[in-house]
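1. The following comprises the amino acid sequence and a computationally predicted model.
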Amino acid sequence: MNLDKNTDTVANEADAALQSTFAGLGSWQRLAVVAAIIIGIFIILQIINRFINRQLNSNKIKGKGSYNRIVTVTKLFERIIKIVLTFIGVTIIMSVFGISIAPILATLGVFSLAIGVGAQNLVKDVINGFFIIFEDQYSVGDLVEIEGIEGIVEDVGLRVTKVRDFGKILHIIPNSNISIVSNKERANVRTKIDFYVDNSCDPSFVSEKIKGTIERYKDDARIVMGPNLWGVTENAKDSYKMTLVYYTKQGEQYELEYAIRAEILKTMQRENIKMPIVRNKLIQKEDSDALL
């Protein structure tokens, strides 16, 4: 109760001070003040926006490894500044026209109490959002999996995270619901390629030829580690399986896989390395009739 009284007192005093400031103005003067406030806020926002965009587009900032995180945090603070300036402008304009802002200020004064009673989820969203941003768990542009949803992060806010999946569907996830995040952008991806060879072929000969083929990919800038040929990894009645593995950054593994598979096939054709023959078992008509 004392908190409510103190808040009301401060709000009334602030309202009275603003009302007295504009009390002696005429109608045209009030309109001029309102126009000046709107133009001033618009100019300030434009200056802030241009300054931020200029900094984010500079080569110095783009060259930083934490560029996505810088973009995320900067856009967040830009949004907060816009909200604060807009609120200040609206309250001043209300005072110019003689509208009391005491109820608004009083409401803000007890906002923490209202949050504690009726907006606990909002508090959880905001707190978790701060940890997500400042711990750099993920940033705009990262490929992530959150609560079973896999896609690209389009926006990270204090309350929600927006992820667009590969079906182009935008998922809006409250930050308080995020408990486990798999950031696939910041881990090397392992690609395993299996291929089958006929049992009549010497495994040592096949390994030598395949290793010679993939040797040039060791200097490929897209590859972090490998490719390495493991050798024979499975035996069957008519064939055996060989496996090679390499590591890349997320998103760069697919074109390499297609290229390496093609090179393996070309090498097998050039060196007369036989692939296993797929044999289909034919069922005679008499047998098929007996099965019916």
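-> Received it, and whenever you're ready, just let me know what you need. Numbering: from 1, shown residues only.
2. CA atoms for contacts and neighbours, from now on please.
-> Fine.
3. Quick check: residue 245 touching residue 227?
-> Yes: here residue 245 lies in contact with residue 227, judged by Cα atoms under 8 Å, at a distance of 5.4 Å.
4. just the helices in the stretch 51-200 of the chain please.
-> Using DSSP state H, counting those that start in this stretch, the helices found in the stretch 51-200 of the chain span residues 59-62, 67-96, 102-109, 111-118, 120-134.
5. Now for the nearest residue to residue 222 once chain neighbours are set aside: which residues touch it?
-> Nearest in space to residue 222, with sequence neighbours left out and distances taken as Cα to Cα, 6 or more residues apart in numbering, is residue 248 at 6.1 Å. Going by Cα atoms under 8 Å, 6 or more residues apart in numbering, residue 248 touches 188, 189, 190, 191, 222, 223, 224, 225.
6. Alongside the first one, take a look at this:
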Amino acid sequence: MGASFEPLKSELSKINWEQIGLNFLQHFLQIILITIFFWILNRIGKRLIRNSFERRDLIENQSARSQTVFAVTNNIFKYSVMFFYIYSILSNLGVPVGTLIAGAGILSVAIGLGTQGIVSDIINGLTILIEGQLRVGDSVTIQAIDGTVVSIGLRTIELRAVDGTLHYLPNRSVSTVSNHSRGTQNVSIFLHISDAFEIDHAKDLLRDQLSNLKSASDKIKSTPVIQAPVIEKNRGYLGIQISFKVKPGYQAAMQTMVLDRCLKILSKENLKIEN
């Protein structure tokens, strides 16, 4: 690491810092004008990007893919403006930016400034976007965190957890992504019937009453499959297994709705369920 700093140190030692200080005072007005110019450029650019998407009704339609592309385009524009702004300021002050990069080498500068993590974030972020692993609005599990993707940037992914917490995950830390928003999702409910001899009766009731479940909500995508008697794997209970498919992102809501309906059906027949 020390050797990689040597070319950079050599170039920095050649810089006349006193002259740069004088340049700052002499070009103070120019620096202010450059700042104003890039601020206006940033505002206009972002507005043009938004208008371009809105003309195609991409944002209003809440398309997950469109929101993702919109967010990434904004990020690329923001970092590009930031780079050219810093370059312009340093050049105006007389800092030989080009000479520094050429003398120290891009790799040495990157290592010296500790930007290898940023580069890794950007590369991994582009990989995620190109492969379409995530989209804004997807329900996912990343690093054991369950939540909804709020934003996908070149450096981080913003993930809103179930409890409302907003997590910022560096792209380089994303190794495994479990996306629950691709294709229909399976939902399973196990009912532990108190009296094992009533399992067949309970199964017939549920099969009859839940046969029209698919038409009850457009979020449910299949007729429930009811199996009984089955043994619950974790605790070895004997009961009924209900399985059905739902629209991505509605697993918890539909599971609660169907479970509530099952409890009401069985309670009318005085069939007890144990936890």
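-> Thanks, I have the structure now. Fair warning: this is a prediction, and the values are worked out from it, not measured in the lab.
7. quick one on the thing from earlier: the residue nearest to residue 222 of the first structure pairs with which position in the second structure?
-> Matched to the second structure by TM-score structural alignment, residue 248 of the first structure sits across from residue 246.
8. and its match, how far is that from residue 184 of the second structure?
-> Per Cα to Cα, to the nearest Å, residue 246 of the second structure is found 6 Å from residue 184 of the second structure.
9. which residues are in contact with both of these two?
-> Joint contacts of residue 246 of the second structure and residue 184 (Cα under 8 Å, 6+ apart) are residue 221.
10. re the thing from before, take the contacts of residue 248 of the first structure and keep only those in strands.
-> Residues of the contacts of residue 248 of the first structure located in strands (DSSP state E): 189, 190, 191, 223, 224, 225.
11. Can you report how many residues lie near the fourth one?
-> As a burial measure, the neighbour count of residue 223 of the first structure was computed by other Cα atoms under 10 Å and equals 19.
12. Let me know the distance separating the closest residue to it other than its chain neighbours from residue 136 of the first structure.
-> Among residues not flanking residue 223 of the first structure along the chain, residue 248 sits closest, at 4.7 Å (Cα to Cα, 6+ apart). Noted for residue 248 of the first structure: a distance of 22 Å to residue 136 of the first structure, by Cα to Cα.
13. again, but for residue 186 of the first structure
-> 11 Å.
14. And residue 244 of the first structure, by the same measure?
-> 34 Å.
15. related to what we said a few turns ago, next one: the match of residue 248 of the first structure from residue 179 of the second structure, what distance?
-> Residue 246 of the second structure sits at a distance of 15 Å from residue 179 of the second structure (criterion: Cα to Cα).
16. Now check residue 221 of the first structure against the second structure: what is it aligned to?
-> So, by TM-score structural alignment, residue 221 of the first structure is matched to residue 218.
17. What about its match, how many residues nearby?
-> The burial count for residue 218 of the second structure: 11, using other Cα under 10 Å.
18. now swap in residue 273 of the first structure and tell me
-> Neighbours of residue 273 of the first structure using other Cα under 10 Å come to 19.
19. Can you verify it is assigned to a strand?
-> No: assigned with DSSP: H, G, I helix; E, B strand; the rest coil, residue 273 of the first structure falls outside any strand and is coil.
20. In the first structure, what residue spans correspond to strands?
-> Assigned by DSSP E, the strands in the first structure fall at 143-146, 149-156, 160-165, 170-174, 181-183, 189-198, 223-235, 239-248.
21. Please tabulate those in CSV, including the columns distance to residue 51 of the first structure.
-> Output for the strands of the first structure, formatted as CSV (distance: least, Cα to Cα, whole Å):
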stretch, distance to residue 51 of the first structure
strand 143-146, 29
strand 149-156, 21
strand 160-165, 25
strand 170-174, 29
strand 181-183, 31
strand 189-198, 37
strand 223-235, 37
strand 239-248, 36
